[in-house]
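Asker: Pasted the sequence and its predicted model underneath.
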Amino acid sequence: MERVELAAWLRLLETPGLGLARARQLLAAFGSAEALVGASPAAWREVLGAKAAEVLSQPPDSLPDQIDRTIDWLAADPRHQLLTLGDPDYPEALLQTADPPLLLYMSGRRELLNTEGLAIVGSRTPTPQGRDNAASFAREVSRAGYCVVSGLALGIDGAAHEAALSGPGSTLAVLGTGLDQLYPSRHQALGRRIEDEGLLVSEYSLGTPPLSPNFPRRNRIIAGLSRGCLVVEAALRSGSLITARLASEAGREVFAIPGSIHSPLARGCHELIRQGATLVESPAELLEALRPIVGKSKTLPLVAEDPEPGGEPGLVLQALGHDPVTLDALIARGGWPAAQLNALLLELELEGLVARLPGQLFQRRRRG
């Protein structure tokens, strides 16, 4: 993203008092962030009215520093990326929700945004059995090729993320802070592992600290990115039930694991079941319930049991990474002569490990 475009998006999103609803209204009227920022105050007034137009005409003093900070962050690591509402790669599942975020900050495996996901959420202070249940369900869900989506919180979220990293579906964490402010501090190492092997996502700008209102709000993204939502343990008043409600409102299936009638952390799950959530007692039951939701036509991102090739083909796969790249970029990364690299890519393409995309791009594939 060029600086001018980034500046337009950040001005739209960081201007205090404007809000996402008005920002979305402006984008619909002007077609792009750059176009609306370049429009006249009179044009803003026609869309928003005088008061909101006056708010937009006064960008925050911190905007230049925020732009520089974001540009530096993007340049620091190729895994750091931004995704805007109008991008072709914007997740369709999130677009179908009532309040999709206008800009997402990402770090890690971008392709996980558009795989089949299951949210697994629950108490920050689970019982040992609840933690074991979260890990067991997440491990089997990831082995089946579904991406486990959660919020990096202590307790159930952390157990689900960690277990999901062992499977091909892997895991996606939606943060309630800026991506440079991993929270809670006890999950710094887990967050870095997810950044390496999964995906970190946030709608909040860099530098955003942990603020209480942001965590319930980010739950709509967890729900929106998922085909269903599993609640492992939850009290009657908990953020997990907010996520379950948002999932239900977005048309997602809600699942709940029952527990002891004497446990306060089972009462939230029991209430969800009374309201119509699907009771599940094993990962096999959950996966069986997900199959008709996903549909037979969907191809899950399963990894082959066969080991990946070694030698030069294996090195090419490593150089490819997970994003589409050009032939020139691969030559720069590995130093192969063009003729040799073309031959290696053809070999990998015939084995189903590399896809040739329009625009002379190549992308790594996962064999099912």
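Answerer: Cool, the structure landed.

Asker: CA atoms for contacts and neighbours, from now on please.
Answerer: Will do.

Asker: what's the distance between residue 149 and residue 289?
Answerer: As for residue 149, its distance to residue 289 is 18 Å (criterion: C-alpha to C-alpha, to the nearest Å).

Asker: Hmm, I typed the wrong one, I wanted residue 126.
Answerer: Residue 126 is 25 Å from residue 289, by C-alpha to C-alpha.

Asker: also this one, for the comparison:
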Amino acid sequence: MPAPDDLASWLRLEQTAGVGPDTARKLLGAFGLPHNIFNTELSALQKVVPDRIARALLAPVSETVSLLTEQTQAWAEQPGNHVLTLADAAYPLALLEISDPPIVLYAKGRIDLLSRPSLAVVGSRNATTQGIVNAEKFSEALSLAGLSIVSGMALGIDTAAHQGGLLAIKHAQHAGSTIAVIGTGADLVYPARNRALAHRIAEAGCILSEYPLGMPAIASNFPRRNRIISGLARGVLVVEAALQSGSLITARMAAEQGRDMFAIPGSIHSPLSKGCHLLIKQGAKLVESAQDILEELQYIPATTSLAPTSTNSEPDEQSAQLLHALGFDPVDADTLAARCELDIATLNGQLLTLELNGLLEMLPGGLYRRLG
């Protein structure tokens, strides 16, 4: 963590109106560390930034910034909390490769993960059961291979990705664990339903934010933090995504940053597969297993024993026949009954058994889809 005076200067720079990552880098490039910027003549500042920003930089420190500095200093002194600046040796090198790295990062947990190889796993908040299974199992396998799993701690695919990354720790000490890049201050948990998950990540992984302490969940923060999710990683895996999904924003940022893009294909009838299919058409690598990703990245796993990408129980012969008739596209019960030559009552009983065993899921509209 920076010394108290240095931290105050970094936070003052971060909080100056009109100063974002791009402007900050110009100032730092011209004058060096932040305290030099605030001891520079107005005329010199005006040669680098517009007059209004130059004057804002030399204005007296506000009470709001002073209070934030005190709160941040106290927060950073707590075990497991870290404040990283662009000048910090622990600042993730991968983020220095992107066009607008954050001036300051706030981290809870293992900051060593920020310098290890990682893969981003993202997707829909309203994921299907199969999407949740895929995200968790791919993430577990990749974490077991030594890659840290980066995601955004949203509900759905993000949550499953973090859980998969944490599961691998139970099997191997060298597992990559997980990094949650959040859109609020690092002292807050959003969404509240992921409070328990956030505590687990803070203990065994890392929570990362570019936003100052106390920053609430503002809609515009989340698309912006996506550049950090992709920037930290060697590639981005999109598990499920609709055509208007925020995951496609992350994928686009990954492409702009020179990262690899991966996508899991799905049914041509599923709205949550259309985003993945679009990415594949645009050049993303179609993947069916974690091994596909490791080979594309030319990454040598820390272990050759990868976690399986599916754990559905094996069906009996009768169930296997029903699953064969179901295929891999959604189908309604009447159509399935005709294919199997079963009455609806018998079919419903078998469908319920398969659903309880995790071998199929019921979709809106009374449709059934096979899992695994």
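Answerer: Perfect, thanks for sending it. Here the structure is a predicted model, which is why all the values come from computation and not from measurement.

Asker: quick one, which of residue 126 and residue 289 of structure 1 is more surrounded?
Answerer: residue 126 (19 against 16; other C-alpha atoms under 10 Å).

Asker: tell me the secondary structure for that one?
Answerer: When classified by DSSP: H, G, I helix; E, B strand; the rest coil, residue 126 of structure 1 comes out as coil.

Asker: pretty sure it contacts residue 156?
Answerer: Yes - Residue 126 of structure 1 is within contact range of residue 156, at 6.5 Å (criterion: C-alpha atoms under 8 Å).

Asker: Check the contact lists of these two and give me the overlap.
Answerer: residue 233 (C-alpha atoms under 8 Å, 6 or more residues apart in numbering).

Asker: Okay, strands next: where are they in the stretch 251-368 of structure 1?
Answerer: 253-256, 278-279, 325-326, 354-357, 361-364 (DSSP state E, counting those that start in this stretch).

Asker: Those strands: which one's closest to residue 140 of structure 1?
Answerer: Between residue 140 of structure 1 and the strands of the stretch 251-368 of structure 1, the tightest spacing by C-alpha to C-alpha is seen for strand 253-256, at 15.4 Å.

Asker: Which other helices and strands does the closest one contact?
Answerer: The contact analysis (3 or more C-alpha pairs under 8 Å, 6 or more residues apart in numbering; DSSP states H and E) places strand 253-256 of structure 1 against strand 228-231, helix 239-249, helix 264-274, strand 278-279.

Asker: give me that answer again for 10 Å
Answerer: strand 117-121, strand 228-231, helix 239-249, helix 264-274, strand 278-279, helix 283-294 (3 or more C-alpha pairs under 10 Å, 6 or more residues apart in numbering; DSSP states H and E).

Asker: out of those, nearest to residue 28 of structure 1?
Answerer: Nearest to residue 28 of structure 1, of all these, is helix 239-249, at 24.0 Å by C-alpha to C-alpha.

Asker: In structure 2, what stretch matches that closest one?
Answerer: Mapping helix 239-249 of structure 1 onto structure 2 (TM-score structural alignment) gives residues 246-256.

Asker: Tabulate the helices and strands packed on strand 253-256 of structure 1 (TSV), appending distance to residue 194 of structure 1.
Answerer: Listed next are these as TSV, based on distance: least, C-alpha to C-alpha, whole Å:
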stretch	distance to residue 194 of structure 1
strand 117-121	15
strand 228-231	20
helix 239-249	21
helix 264-274	27
strand 278-279	29
helix 283-294	22
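
Asker: which one of those lies closest to residue 84 of structure 1?
Answerer: Residue 84 of structure 1 sits nearest to strand 117-121 of all these, at 20.2 Å, using C-alpha to C-alpha.

Asker: what comes up buried for the closest one?
Answerer: 117, 118, 119, 120, 121 (16 or more other C-alpha atoms under 10 Å).

Asker: Same check on stretch 273-284 of structure 1?
Answerer: 273, 277, 278, 279, 280, 283.

Asker: Relative to structure 2, which residues correspond to that stretch?
Answerer: Against structure 2, stretch 273-284 of structure 1 falls on residues 280-291 (TM-score structural alignment).

Asker: what's that stretch in contact with?
Answerer: For stretch 280-291 of structure 2, the external contacting residues (C-alpha atoms under 10 Å, 6 or more residues apart in numbering) are 134, 137-143, 145, 236-239, 251, 255, 260-265, 274-279, 292-293, 296-297, 299, 301, 306-310.

Asker: which among these end up buried?
Answerer: Judged by 16+ other C-alpha under 10 Å, buried ones among those: 134, 137-143, 145, 236-239, 251, 255, 260-265, 274-279, 293, 301, 306-307, 309.

Asker: residues touching the counterpart of residue 196 of structure 2 in structure 1, list them.
Answerer: Taking TM-score structural alignment, residue 196 of structure 2 has residue 189 as its aligned residue in structure 1. Neighbour list for residue 189 of structure 1: 182, 195 [criterion: C-alpha under 10 Å, 6+ apart].

Asker: Spatially central residue for structure 2, please.
Answerer: Against the mean C-alpha coordinate of structure 2, by C-alpha atoms, centre = their mean, the closest residue is residue 151 at 1.4 Å.

Asker: what sits against that residue?
Answerer: Residue 151 of structure 2 sits in contact with 119-123, 157-162, 178-182, 226, 228-230, 233, 236, where contact means C-alpha under 10 Å, 6+ apart.
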